[in-house]
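Sequence and predicted model, in that order:
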Amino acid sequence: MANETQRKTYRIGRAAVPAQKAAVPEQRGSADDSLPVKPKRRHRRRLMLIVIGSTIALLLGLVAAGTYLYYRSIDSNIRRTDAFGTTGQSHAEQAQQEAIRPQVEVVGAKNFLLLGSDSRDLDDPDRRGSAGAGRTDAIILLHVDANHGKAYLISLPRDLYVHIPPSPTNPRQGNRDAKINAAFAWGGVPLAVRAVEAYTSVRIDHVVLVDFAGFQQVTDALGGVDLNNDCAFTSIAEPYRHFPEGVNHLNGAAALDYVRQRQQFPDSDFTRMRHQREFLKALLDKAISTDTLRNPIKLNAFLKSVAKAITVDKEFSLADTAFAFRNLSSSDLTMLVSPIRGPAMVNKESVLMPDPTRAKALFDAVAKDTVADWIAQNPQATTTTTTGGCPGR
């Protein structure tokens, strides 16, 4: 904005320079004596316009710089973790690890791994992201296209039965088939990243570990969110909240309760995953609403709450991400689920078996940034329910 203002100031300055004309001798005593020409006054007026324009440009520049520094201060308060497991590795080890990771196929497209951690019993918040630090009740691959105009939230069911590769930080962990959420329990964020990359062949650019308990504060900072509930149900734990069918305005505690429920529904985790994605969309809607953006106090509370609720990789920048995706709204988000064949029993454990063919086609589209084309060929993939059904029906 400052550059635009400066260009306008430059044009004003040029317009202020009078065209060169032939000198005209002063005609004293003529009929024009009643309207004397005062070049000094006009010059002062032009100079004043230039000074005012330059001052406005400078002030706008200072505001932009102040906003940038503010976002940087928020960035500095976010917890960070070694999401890719490179700390302490030699150059040779890092090169070896890099060689087995998927490569960037489309410049500009970004892939975020969102991990929803249930860390209610975690005493030390600095342990977030480490092995054994809670469970991952939500695993979502967020793909943003190269134009930063569309985004896709792809849920990977926590019971998805896949091969967990060896942990980059502890090779004795992993290297066997299991539910995909076991990766986080065994090797923290680094193994979760490796497991998702191995299964999808999509390179993860950034990781955001979401503490759902922390997002209770985020929701409250926004004054609550509105969620459209298609099935009336009651939570299975105290205080046994009832969520009627239709639009529910939820504060932080109620929203957290809402996204944790699964046992009441015929399709269990699939309804919970849908509720989680819908909650994130509602949160985004509220965060980018004019009511939030034009209220400095509310915006400040929101950003500080977000900073407390997330743990990110070492290269993630909230300021840069917010600027890059500033034009995205919830209407630009499409919700998907990684294709599955259905439930099965493996070693007396209930799991969800993946559909390798359909999953490969979807994640190839993610890597090549052609998800919109894949959806056009698979319109049923955007259906938000699976077996569906409401409690008691």
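Great, that's in hand.

only C-alpha atoms for contact and neighbour calcs from this point on.
Will do.

Show me what counts as buried in the top helix by length along the chain.
What stands out as the longest helix in the chain, according to DSSP state H, is helix 39-76. The neighbour-count criterion (16 or more other Cα atoms under 10 Å) identifies 46, 49-50, 53-54, 56-58, 60-61, 71, 74-75 as the buried residues of helix 39-76.

And the helix or strand following that helix, what does it pack against?
As assigned by DSSP states H and E, the chain's next helix or strand after helix 39-76 is strand 79-81. Other elements packing on strand 79-81 under the criterion 3 or more Cα pairs under 8 Å, 6 or more residues apart in numbering; DSSP states H and E are strand 310-313.

Which elements pack onto the strand it packs on?
By 3+ Cα pairs under 8 Å, 6+ apart, strand 310-313 packs against strand 79-81, strand 206-211.

what sits up against the longest one?
Yep, that's strand 206-211 we're talking about. Strand 206-211 is contacted by residues 83, 111-119, 129, 309-313, 315-316 when judged by Cα atoms under 8 Å, 6 or more residues apart in numbering.

returning to that earlier point: how about the buried residues of helix 39-76 in JSON lines, adding distance to Arg294?
Below are these laid out as JSON lines (distance: Cα to Cα, whole Å):
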{"residue": "Arg46", "distance to Arg294": "35"}
{"residue": "Leu49", "distance to Arg294": "30"}
{"residue": "Ile50", "distance to Arg294": "30"}
{"residue": "Gly53", "distance to Arg294": "25"}
{"residue": "Ser54", "distance to Arg294": "26"}
{"residue": "Ile56", "distance to Arg294": "21"}
{"residue": "Ala57", "distance to Arg294": "22"}
{"residue": "Leu58", "distance to Arg294": "22"}
{"residue": "Leu60", "distance to Arg294": "17"}
{"residue": "Gly61", "distance to Arg294": "19"}
{"residue": "Tyr71", "distance to Arg294": "16"}
{"residue": "Ile74", "distance to Arg294": "18"}
{"residue": "Asp75", "distance to Arg294": "21"}
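
this is the comparison structure:
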Amino acid sequence: MSPEEVLPAGDTDGSEQTDGPAAKPRRRWLRITLIVLLVFSLVGVGAVVASGFYLKSVESDIERVDAFDNVPEETRPEVVAKGALNILILGSDSRDPESTGGSRADTIILAHVPKDRSSAQLVSIPRDTWVAVPRSNEGRGGRDAKINAAYAWGGLSLMVQTVEQYTKVRIDHVMLVDFAGFKDIIDALDGIDITSEKRFTSIHPPFRTFEQGKQRLDGAAALDFSRQRKQFADGDFTRIKHQQQVIKAILDKAASGGILTNPARLNSFVRATSSAVSVDRSMSLVDMAMELRSLRGNDLTFITNPTKGTGRVGSESVVFADPDKAALFYEAVRRDEVDEILRTGK
């Protein structure tokens, strides 16, 4: 799927909120890279800690959340491809200069890991995607709305139920990410190398200038780089490309750099990563790390939920999904047919 099929170019990312004082401004794609970074950073560390004891000690300090307790079993999709994993990743960035607070999920990613563990497909569902939201136990929802409203109305359980109902994919695990500490992760790597396609200046203080070509960025600069969109004709799509660059740079440096042989730096890296995440009660980061230890940046594929573009429903600017393409795409995800996932996700 080309960018033109996802969203028209220009400042039309459709993220205004109109249902309460906790409303947030547009930032639909702002954090995709950073969320995924967290998941696979832990993977890279697990690859070199053979016994798993160190990561297990870190895991014991990670907050656990109830993600499935209030999801009625009879509403959940069946497991079609045993052994494959589908992980719902939700997050927000409290340090985002455009943030105004609130209780919505700013980023929604369905990470599919095939049963052979040789790759991962990261499916971003725009937070303004117009879907049917089931009714929560408190009686909220039960109508069409932006998908991230599910989190505000019914927390994790309603978010899981909404994503499962929309995609027909059964979610195995849930991860929540707070990006406030992600600068420390990049700094623990002594920065990352990024290549910029042109020279541009950030719109956020301290208004850094990023030169054209390859450059070394520390944590603050890397986050700033990944947040910019207004300086580019295709806006959000340049930002997506920058975010993907950040993910791959961190993955590859974590796996091949000196951090793996430097206990102090390794400790800082893992501790910074673990402090930013909460997971469901059954998810083992040790097991996940050992299973995915061979993944690198080139093994990740970034896909956008099939959409028809943006429009308006009443006073709200929304993203309209493409139901026919989405049905084909998520059926491939359910069946763990990676070649078909990649084909229908274009």
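Right, received. Where do you want to start? Being a predicted model, the structure only gives us computed values, none of them experimental.

still on that earlier bit, among the contacts of strand 206-211 of the first structure, which lie within helices?
Ala309.

which of the contacts of strand 206-211 of the first structure count as buried?
Buried members of those, counted by 16+ other Cα under 10 Å: 83, 111-119, 129, 309-313, 316.

who does whichever helix or strand Thr5 of the first structure is part of touch, helix- and strand-wise?
Using DSSP H and E, Thr5 of the first structure falls within helix 2-15. Helix 2-15 of the first structure is packed against helix 39-76, with contacts defined by 3+ Cα pairs under 8 Å, 6+ apart.

For the helix it packs on, name the packing helices and strands.
Here helix 39-76 of the first structure touches helix 2-15, helix 296-309, helix 318-324, going by 3+ Cα pairs under 8 Å, 6+ apart.

rerun that using 7 Å as the cut-off
Applying 3 or more Cα pairs under 7 Å, 6 or more residues apart in numbering; DSSP states H and E, we find helix 39-76 of the first structure packed against helix 2-15, helix 318-324.

got CSV for those helices, with mean neighbour count and distance to Ala178 of the first structure too?
Output for those, formatted as CSV (neighbours: other Cα atoms under 10 Å; distance: least, Cα to Cα, whole Å):
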stretch, mean neighbour count, distance to Ala178 of the first structure
helix 2-15, 14, 54
helix 318-324, 14, 33
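
Columns distance to Phe363 of the first structure on top of those helices, output as TSV?
Shown next, in TSV, are those (distance: least, Cα to Cα, whole Å):
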stretch	distance to Phe363 of the first structure
helix 2-15	40
helix 318-324	23
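
Minimum distance to Ala372 of the first structure: which of these has it?
Closest approach to Ala372 of the first structure among these (Cα to Cα): helix 318-324, 20.1 Å.

against the second structure, where does the closest one fall?
Per TM-score structural alignment, the counterpart of helix 318-324 of the first structure in the second structure is residues 285-291.

same check, this time on stretch 209-225 of the first structure
Going by TM-score structural alignment: stretch 209-225 of the first structure matches residues 176-192.

gap between the counterpart of Ala195 of the first structure in the second structure and Pro72 of the second structure?
Aligned counterpart of Ala195 of the first structure in the second structure: Thr162 (TM-score structural alignment). Counting by Cα to Cα, to the nearest Å, the gap between Thr162 of the second structure and Pro72 of the second structure amounts to 12 Å.

and if you look at Ser57 of the second structure?
33 Å.

quick one on the thing from earlier: you'd agree the match of Ala195 of the first structure is up against Arg135?
No - using Cα atoms under 7 Å, Thr162 of the second structure is not in contact with Arg135, being 9.5 Å away.

what about these two, which has more around it?
Legend: neighbour count by other Cα atoms under 10 Å for Thr162 of the second structure and Arg135, higher for Thr162 (23 against 17).

Am I right that that one falls within a helix?
Yes - judged by DSSP: H, G, I helix; E, B strand; the rest coil, Thr162 of the second structure forms part of a helix.

count of neighbours near Ile164 of the first structure?
Ile164 of the first structure has 25 nearby residues by other Cα under 10 Å.

these two touch, right, it and Gly174?
Yes - assessed by Cα under 7 Å, Ile164 of the first structure is found in contact with Gly174 at 5.4 Å.

Could you pull out the helices in the second structure for me?
Taking DSSP H to define them, one finds helices in the second structure at 3-6, 32-48, 53-59, 149-167, 182-188, 219-227, 236-256, 263-274, 285-291, 323-334, 338-344.

Give the aligned range of the shortest one in the first structure.
Counting by TM-score structural alignment, helix 3-6 of the second structure falls onto no part of the first structure.

Next, format the helices and strands packed on strand 310-313 of the first structure as JSON lines and append distance to Gly342 of the first structure.
Below are those laid out as JSON lines (distance: least, Cα to Cα, whole Å):
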{"stretch": "strand 79-81", "distance to Gly342 of the first structure": "34"}
{"stretch": "strand 206-211", "distance to Gly342 of the first structure": "27"}
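
Which of those sits closest to Lys179 of the first structure?
strand 206-211 (18.7 Å).

Quick check: the closest one compared with the second structure, mean distance?
Once the two models are superposed, strand 206-211 of the first structure sits on average 1.4 Å from its counterpart in the second structure (mean Cα distance after the TM-score superposition for the first structure).
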